[in-house]
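Novice: return atomic coordinates for the entry below.
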Amino acid sequence: MMANLFSIFDPSTNLLNLPFNWLSTFLGLLFIPYSFWLIPNRHFYLWNFILNKLHLEFKTLLGSGSHSSSSTFIFVSMFFFILFNNFLGLFPYIFTSTSHLTLSLSLSLPLWLSFMLYGWINNSNHMFIHMIPQGTPGILMPFMVLIETISNIIRPGTLAVRLTANMIAGHLLMTLLSGTGPLFPSYLLIILILIQILLLILESAVAVIQSYVIAILSTLYSSEVN
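Specialist: As a prediction, this is how the structure comes out:
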């Protein structure tokens, strides 16, 4: 039962042993507004408004460093990339690439590793200061260093698992409910359809929230190494 249930997340479509389901990851490129190359319209202004708002918010989180203005576009790009893939997974018969740790870890691990290398090479004293919060008693300092080290190491894992678990949970719930449709009497089907519509709206909100949370947390992790 569980094997059949989780099989909806299997990248099983293949041709010549190539997993073509992963091509859905690149379908987000189709959402890039054509107005970037043509005459600007309302769609372009809306897109540009969202991009500028995210840029200003991430710039505030990164602080007033010399590279804060340009670094925000890394996190804005990651926000839109995750957002597109989350939304594409809501369409029927499109593989949800963000529901796999393969993709989410591929995003979070190199990003976190680059932060750590930059921080320890260029701001080693600053990184050591982060190991012990201000006002920590001397007897607790070894334990605080251990706790802070562990919490730092598991950051890419928590980022990846947070995104993957949230995307899997909603899809599983919708699959479970849709599987009970043939067992429902006809007069209760309208209730099931309404519940599925509400779940779809909830999943749309989760797609936006999770991409925003990943981008914000990555920005906060980056601000700690400057």
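Novice: all contacts plus neighbour counts: C-alpha atoms, from now on.
Specialist: Fine.
Novice: around His43, how many other residues sit close by?
Specialist: 12 (other C-alpha atoms under 10 Å).
Novice: that one and Leu15: what is the separation?
Specialist: Distance, His43 to Leu15, using C-alpha to C-alpha, to the nearest Å: 37 Å.
Novice: the nearest residue to Phe87 once chain neighbours are set aside and Gly119, how far apart?
Specialist: Spatial nearest neighbour of Phe87, excluding adjacent residues (C-alpha to C-alpha, 6 or more residues apart in numbering): Ala207 at 6.2 Å. Separation of Ala207 from Gly119 (C-alpha to C-alpha) stands at 31 Å.
Novice: and Ile154, by the same measure?
Specialist: Noted for Ile154: a distance of 17 Å to Gly119, by C-alpha to C-alpha.
Novice: one more, so I can put them side by side:
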Amino acid sequence: MMTNLFSSFDPSTNIWSLNWISTTMILIMIPSSFWLIPSRYYILWSKILTTLHKEFKILLGPKSPGSSLIFLSLFSMIIFNNFMGLFPYIFTSTSHLVFTLTLALPLWLSFMIYGWINNTIHMLAHLVPQGTPPALMPFMVCIETISNIIRPGTLAVRLAANLIAGHLLLTLLGNTGNMMAMYLLSLLMFTQLMLIILESAVAIIQSYVFAVLSTLYSSEVI
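Specialist: Okay, the predicted model is just below:
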């Protein structure tokens, strides 16, 4: 309860002594890059995203009205989940089709709807490659249509299958450790270490491939 007119200016009126927090709340609103010295992780991640942004803009083309932000976000989310799955007892969400199809299917569907509504002639021209003989045109239309329809499935299965294969191999080799002789354990540990390095590379490559293919699919509808 206010005792006098100036009690709201008294810092001791709050029992929790939180009145001075309002002075530092501005730091929440200012991006940390303006008031913190960038760490090596921040600099590395900024360089990666800047390089990917330039590459995605080239793939999208100069006529593209879209932004590469959605594909950078897609890359960041997939690579984060891929690396989290390499730690023990952490669920690898990107190894399940429920997760990968949820990313690929709406993205591909939105590209198709946008392309067929706004650039119908351009989309029809994509069904017949340039230089196709007239006799082969009906077959090429069927082949191109099927290859276009299975794109979200191939995106999702490629990501999930590569992660499942590596994790299964690590698990199978790890379960044989208690049945091996002592002199073979060092060989097993070296093999596991090499597989971990390989899986780290797969985590980066698969997230990059998913983002690049999504960018290429979007550039075809413009």
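Novice: can you pull the TM-score for these?
Specialist: The TM-score (TM-score structural alignment, normalised by the length of structure 2) is 0.83; 191 aligned residues with a C-alpha RMSD of 1.3 Å.
Novice: which residues in structure 2 form helices?
Specialist: 21-24, 26-29, 32-35, 40-60, 69-84, 97-118, 120-126, 137-149, 151-175, 182-219 (DSSP state H).
Novice: with neighbour numbers in mind, choose between Ile154 and Gly119 of structure 1.
Specialist: Gly119 (19 against 11).
Novice: matching that one against structure 2, which residue comes up?
Specialist: Gly119 of structure 1 maps onto Gly115 of structure 2 when the alignment is built from TM-score structural alignment.
Novice: so what's that match closest to, chain neighbours aside?
Specialist: Going by C-alpha to C-alpha, 6+ apart, Gly115 of structure 2 has Val221 as its nearest residue, at 4.7 Å.
Novice: ok, now which ones touch the residue nearest to Phe87 of structure 1?
Specialist: Residues near Ala207 of structure 1 by C-alpha atoms under 8 Å, 6 or more residues apart in numbering: Leu83, Asn86, Phe87, Met167.
Novice: tell me how far the third one lies from Phe49 of structure 1.
Specialist: Summarising the geometry, the distance separating Phe87 of structure 1 from Phe49 of structure 1, computed by C-alpha to C-alpha, is 20 Å.
Novice: ok, Ile195 of structure 1 next?
Specialist: 33 Å.
Novice: any idea what Gly89 of structure 1 aligns with in structure 2?
Specialist: With TM-score structural alignment as the criterion, Gly89 of structure 1 matches Gly85.
Novice: so that match touches Thr92, yeah?
Specialist: Yes. Gly85 of structure 2 is within contact range of Thr92, at 4.3 Å (criterion: C-alpha atoms under 8 Å).
Novice: alignment lookup: Thr176 of structure 2 to structure 1.
Specialist: Under TM-score structural alignment, Thr176 of structure 2 pairs with Thr180 in structure 1.
Novice: who touches that match in this structure?
Specialist: No contacts exist for Thr180 of structure 1 under C-alpha under 8 Å, 6+ apart.
Novice: deepest of the helices of structure 2, which one?
Specialist: Mean neighbour count (mean count of other C-alpha atoms under 10 Å) peaks for helix 69-84 among those, with a mean of 18.
Novice: let me know the angle separating it from helix 182-219.
Specialist: Between helix 69-84 of structure 2 and helix 182-219, the angle comes out at 170 degrees (axes from the mean of the first three to the mean of the last three C-alpha atoms, to 10 degrees).
Novice: helix 69-84 of structure 2 against structure 1, how far on average?
Specialist: Helix 69-84 of structure 2 differs from its equivalent in structure 1 by a mean of 0.4 Å after superposition (mean C-alpha distance after the TM-score superposition for structure 1).
Novice: tell me what that helix is packed against?
Specialist: Where contact means 3 or more C-alpha pairs under 8 Å, 6 or more residues apart in numbering; DSSP states H and E, helix 69-84 of structure 2 is packed against helix 40-60, helix 182-219.
Novice: what angle sits between it and helix 97-118?
Specialist: Using the same axes, to 10 degrees: helix 69-84 of structure 2 against helix 97-118 is 170 degrees.
Novice: report the central residue of structure 1.
Specialist: Ser211 (4.0 Å; C-alpha atoms, centre = their mean).
Novice: what is the aligned counterpart of it in structure 2?
Specialist: Using TM-score structural alignment, Ser211 of structure 1 pairs with Ser207 in structure 2.
Novice: residues touching its match, list them.
Specialist: Ser207 of structure 2 touches Phe75, Ser76, Ile78, Ile79, Asn82, Leu159, counting by C-alpha under 8 Å, 6+ apart.
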